[in-house]
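Asker: Here is my input, please return the structure:
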Amino acid sequence: MKKNYFTALIAGSFLFLSSLHSCIHESLETEITNVQQDPVFYIKNEYMRGKDMVAGKLIEWEKVREYKHEGTVVLITVPVKNEGNRLIEELTFRIDNGKVSGHLWKFESNSDFTPSDYNLTAHEIMGKMTGKVSYTSLEGSMRYEKQIVRGEMIDEVAKSGSGSADAPACRACHDRNGGLIIGTPGNPIDTGPVVIPNPGGSGPTNPFPPDNPTIPIPGVIIIPNNPPGNDPCSKIKGQKGTAAYNQNISDLKGKTGEKKETGYSQKANGEFTYHSKASTNEGSNSLSLPDATVYKDVSGYMHTHVDNTTYFDDAGNEITRTGIKMFSPADVDYFMDMLANAQAAGRPLNDVYAVMVSTNSIYQIRFTGTAGQVKTFTDDQMKTFSDPYIKQMENSKNLASDFLKFLKDNMGIEGVNLYRIQQMGKTTEIKLGPDGKTKESDCP
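Answerer: Purely as a prediction, here's the structure:
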C-alpha cells in the first residue's frame, strides 16, 4: 500500500471548534518557568514528559510552527505524521503567562483530503468537510467530539451568522479575517491576520500536502479573570439584593431538618425551578438536578445538606447518618458541567454558581480561573472520588480548607473559590493560596 503522509494544519481550526466549549476550552495548564526563553525546547523536554496519550506517535518536531504577538510566542503547533489520507492530527500548545496547555486535535474526513485542501485556510477546509472533529487534552480529562456535515456541526449549528466560523461564541476571540485578539473586553487589541506563507509559491505540484500551508493564526483571547463589577463578590452581592434568591434561600433553610435534599436550579434567563426528587434511603440521599447533558441552559443551583439523622438497622442498632456540610464531589461535577455548557454557549463563566445550604452555614462556589481550567469528569472518574472525600472530610476540623485542597489534590481542579455567606450579613471569600493554605477576606 502506498503511504501518504498528511501533515496537519489546524491552527485556524483551533478557533473553529471553539463552539465545542466556547472560543477556547482547554485543559489544566502546566506552569513552566522561563518558557519564553526557548518555548519548543521546554515543551518538548519538560511539558511532554509523562504524556502517555501521545506515546508511539511520530511527532514532527522539525516542522514546528510558532505564532507570536509583539515578540512573545502565544501558540505552537506541531504536526503528527499519519498514514492514509482521511486523517489529520496535530498537537497545539497555547502559552499564556508562562503556562502551557496542550491538545491533540483530530480531523477525520469521510472522504479523502486532497492536496488542494492544503492551500485553503483551516476554516475553508472545515467549511467543505464532512466527518468528525475532536480534540483531547494532554492533561486532565477533557475530550470533545463533533460531527460535521459540509462544514456545519449537525448538533450545534450557529444560532446566528451564516456558518460555523461565524458562530457567536467565536466572535469574541478573533476577527472575521482570522486575526488574533488579546487585551480586555473593553480594550480589545486586534493584531490582524497572521499568515504563514506556503513554500514554493503557488502550491504543491505533488500528491503530498505542503509542510507549511497557508493558515491564519487561531484566535487567542486573554482577559482579566474578573473584570470590575463581574467579580464573585459583586455577583453574590447582586444575588443577595434580589427577592427571588433570598426567598429560595429562606425556603431551603427551613428544610434542612428533612430527611432528603431539596433545591432550586436557575436557568440562564433567571428562571428558578424547585426540585425535591432525591434518591434517599436510611444511609444517604442525593438530590436529582436537571441532566446537564440535556438542559444546557442551567447556570446555577442551590440545594440543602440536611441535618444528621438516626435510624435503626435490621439488627435493631441505632445508627446516626452524619452528612458532610460541604459541597460533595458530585456537587462540584455538576458545577463543572454547567461551566462547560456556558462555554459552549458563549455565556459568561462568572455567572455560574452553586450553593450549599445547611442549618448552620451557607456556602457558594464560583469560578475564578481561566478557560483552560474548566474540566469535566466521566462516571468512572467520579467513582474514585467518593471514598477519599469521605475519609478527608468526615473528621475535618476545617471543612472549607479541606474541601479546596480536595478539589486541587484529588480532582485536579483549580480556579474555584469558596464563599461563606451570611444571609443578612457579610460574605467571606475563601481561596487556596500557592502555599496550600486557605486565605479568607471579607467581600466589600
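Asker: alpha carbons only for contacts and neighbour counts from here, please
Answerer: Will do.
Asker: And the helix or strand hosting Lys405, what does it pack against?
Answerer: Assessed by DSSP states H and E, Lys405 sits inside helix 399-409. Packing partners of helix 399-409 (3 or more CA pairs under 8 Å, 6 or more residues apart in numbering; DSSP states H and E): helix 386-393, strand 416-421, strand 427-432.
Asker: cutoff 6 Å now
Answerer: When contacts are defined as 3 or more CA pairs under 6 Å, 6 or more residues apart in numbering; DSSP states H and E, helix 399-409 packs onto no helix or strand at all.
Asker: That one to strand 427-432, inter-axis angle?
Answerer: Computed with axes from the mean of the first three to the mean of the last three CA atoms, to 10 degrees, the direction of helix 399-409 lies at 40 degrees from that of strand 427-432.
Asker: for helix 399-409, which positions count as buried?
Answerer: Neighbour-count burial for helix 399-409, counted by 16 or more other CA atoms under 10 Å, picks out Leu399, Ala400, Ser401, Asp402, Phe403, Leu404, Lys405, Phe406, Leu407, Lys408.
Asker: can you tell me which of those lies nearest to Asn417?
Answerer: Set against Asn417, the nearest of the buried residues of helix 399-409 by CA to CA is Leu404 (7.8 Å).
Asker: Another for comparison:
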Amino acid sequence: MKAYRAQLLRFDAQGQALYESDGLLVTGPGSDGVRRVIDAGAYRAVAARHPGVPVTHWQGRLIAPGFIDMHVHYPQTDIIGSPADGLLPWLTNYTFPAEMRFADPAYAAEIAHVFFEELLRNGVTTALTFATAHPASVDAFFHEAQKRGLRMMGGKVLQDRHSPDGLRDETEQSLADTEALIRRWHGKDRLGYAITPRFAPTSSEAQLRGAGELAARYGDTWIHSHVAENRDEVRWVRELFPQSRSYLSVYEDFGLLRARAVYAHCIHLDADDRALMHASASAAAVSPTSNLFLGSGFFDFGAAQAAGMLHGLASDVGGGTSFSPFRTMLAAYFIGREGQSKPGLSLAPSELWWLHTGGAARALGLQGCTGTLATGTEADFVVLNPDAIPLLARKARRAQNLQELLFALIVLGDDRVVERVVTA
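Answerer: Take a look at the predicted model:
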C-alpha cells in the first residue's frame, strides 16, 4: 500500500464535495491488478488505521480525482484553433481533410501519442473519444491507451453518406469492422468500445439500424455521437428523417438510446427530448468551449437538472479550444449564466468540478468505478499546485472556504497547476 498526504478533495455518490485541509489518501492493488483507494479522509484518523504504510508528503498541494472528458476527438488534435464560420464549414474545411490522414497507421500512432501526452499534461485520466472511419485509427488509440494503463473508451466513426471520399465508409463493411474492433478491444484491461455514428446526417438508415443492433448485442459497450448542436444541423436532420419526432428521436428510432449512450452538445432540445434522455438513461456531453467557438448556442443546465438528465463536461477538441479542464469548467460557468430556462442560474465551483469528475463518471455508467476517490474506486488522481502561478497563489492563500479555492483554480488555473498525474 501507498499513502499520500496533502489537501484532499473527494466526492460522495450524490456529488457533495468532501474536503480535508490535511488529508491522507491510501491506495493499494486490487485483485484485478488495478490500484484502488483503500481509505481516505483526515490525516490523523486515516494514518492511525494504517500504521507502517509509507507516506508521501505533498505540502501545499491538493489531491483531487483525475478529470474525465466525456467527448473529445483525438484525430482533431492538430486542428485545434482553426477559424471557421460555423460547424458545417469547419467540418468541410478542416475536420474532414485532417481525418483522411488516419488511414495511415503510422500517422494515427503519432497523433495518438501526442493526444495522450496532452490529456495527461492537463490532468485528464479518462475520456470518451472519437477516432475516424479507419480501423487503424482505433487500433492506434487503444494501443497507446493500453500501453499507459489508462481507462479509455473510443470507437471507429460510422459515416456512409454525405461524407467525402477517404472518409465515407461502406455500410456492411463498417458494421463488420465495428464488431471486429469490439471483440478485439472492449473489456481489455481498462479499455471500452464505443459504437460511434458520427451524427445522424452522415449515416444511412441501414447503418444506423446496424449500429442499433450492435448496441443491443453488446449491451455494455458505449454509444457515442452528436445531437442538436447547431440549428442548421437540426434543420438538415428534419429533412433527412421526416418520420422522426425530433433529432434525438432519430437515435431512439434505431435503438441507440440507452445507458452508456453519450450525445455531445444537446443544445437545441425540447422538454420531450430531455424527458427521453432521462427515461433512457442516455447522457449529454456538454462542450462549452466548442459551443462558444462555433457559435452553436448554450446548453440549458437548469432544464437538464429539472429533467433529471445525466450530463457532464467535455472538451470537444478540436472544436473545443483547450484540453484544460479549467478552461472547460470556466466556459461552463459562463454558459450557465446565459440562455437558461432558470434565470440567474450560477453553477457552484464544486458542482462544476463534479461535472468533470464523478458526475461525468456517473453519466458514462462508471459510477463506483472512478471519478470520486471513494473507497474501492480506481486510484486515478491529480496533484495540483496552486503555487505554480503567482496570481493564483495569492488568490488561493486568501480563500476563505473550499468554494473560493476551487473557483480560484477554475478561473486562474491551467496545465501549469497539474504537478503530477497518478493512474491506477
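Asker: What TM-score do the two superposed chains give?
Answerer: TM-score for the superposed chains, counting by TM-score structural alignment, normalised by the length of the second structure: 0.25, backed by 172 aligned residues with a CA RMSD of 6.8 Å.
Asker: sorry, back to before: now the two most distant members of the buried residues of helix 399-409 of the first structure.
Answerer: Across the buried residues of helix 399-409 of the first structure, the longest distance by CA to CA is 14.4 Å; it joins Leu399 and Lys408.
Asker: all strands for the stretch 201-350 of the second structure, in order.
Answerer: Counting by DSSP state E, counting those that start in this stretch, the stretch 201-350 of the second structure has strands at residues 222-227, 261-265, 283-286, 310-313.
Asker: Show me what the second one is packed up against.
Answerer: Applying 3+ CA pairs under 6 Å, 6+ apart, one finds that strand 261-265 of the second structure makes contact with strand 222-227, strand 283-286.
Asker: again, only using 10 Å
Answerer: In terms of contacts (3 or more CA pairs under 10 Å, 6 or more residues apart in numbering; DSSP states H and E), strand 261-265 of the second structure is packed against strand 67-73, strand 191-197, strand 222-227, helix 271-280, strand 283-286, helix 288-294, strand 310-313.
Asker: Equivalent analysis for the last one, please.
Answerer: With contacts defined as 3+ CA pairs under 10 Å, 6+ apart, strand 310-313 of the second structure has these neighbours: strand 67-73, strand 261-265, helix 271-280, strand 283-286, helix 301-307, helix 325-335, helix 349-355, helix 358-363.
Asker: Adding mean neighbour count as columns, could you present these in JSON lines?
Answerer: Output for these, formatted as JSON lines (neighbours: other CA atoms under 10 Å):
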{"stretch": "strand 67-73", "mean neighbour count": "29"}
{"stretch": "strand 261-265", "mean neighbour count": "27"}
{"stretch": "helix 271-280", "mean neighbour count": "18"}
{"stretch": "strand 283-286", "mean neighbour count": "30"}
{"stretch": "helix 301-307", "mean neighbour count": "18"}
{"stretch": "helix 325-335", "mean neighbour count": "23"}
{"stretch": "helix 349-355", "mean neighbour count": "24"}
{"stretch": "helix 358-363", "mean neighbour count": "27"}
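Asker: For Leu313 of the second structure, which of those is the nearest?
Answerer: strand 283-286 (4.8 Å).
Asker: tilt between the biggest helix by length in the first structure and helix 386-393?
Answerer: Among the segments of the first structure that qualify as a helix by DSSP state H, the longest is helix 329-345. If you take the same axes, to 10 degrees, helix 329-345 of the first structure sits at 110 degrees to helix 386-393.
Asker: report the angle between the axes of helix 329-345 of the first structure and strand 416-421?
Answerer: Relative orientation of helix 329-345 of the first structure versus strand 416-421 (the same axes, to 10 degrees): 110 degrees.
Asker: Distance check, His275 of the first structure against His123 of the first structure.
Answerer: From His275 of the first structure across to His123 of the first structure, the span is 43 Å (CA to CA, to the nearest Å).
Asker: Sorry, wrong one. I was asking about Ile319 of the first structure.
Answerer: Using CA to CA, Ile319 of the first structure is found at 62 Å from His123 of the first structure.
Asker: quick revisit: nearest to Ala393 of the second structure among the helices and strands packed on strand 261-265 of the second structure would be which one?
Answerer: Among these, the nearest to Ala393 of the second structure by CA to CA is strand 67-73 (21.5 Å).
Asker: so that closest one versus strand 222-227, what angle?
Answerer: Strand 67-73 of the second structure runs at 60 degrees relative to strand 222-227, counting by the same axes, to 10 degrees.
Asker: follow-up on the earlier one: can you pick out the residue with more neighbours from Ile319 and His123 of the first structure?
Answerer: Taking neighbours as other CA atoms under 10 Å, Ile319 of the first structure and His123 compare with His123 leading, 23 against 13.
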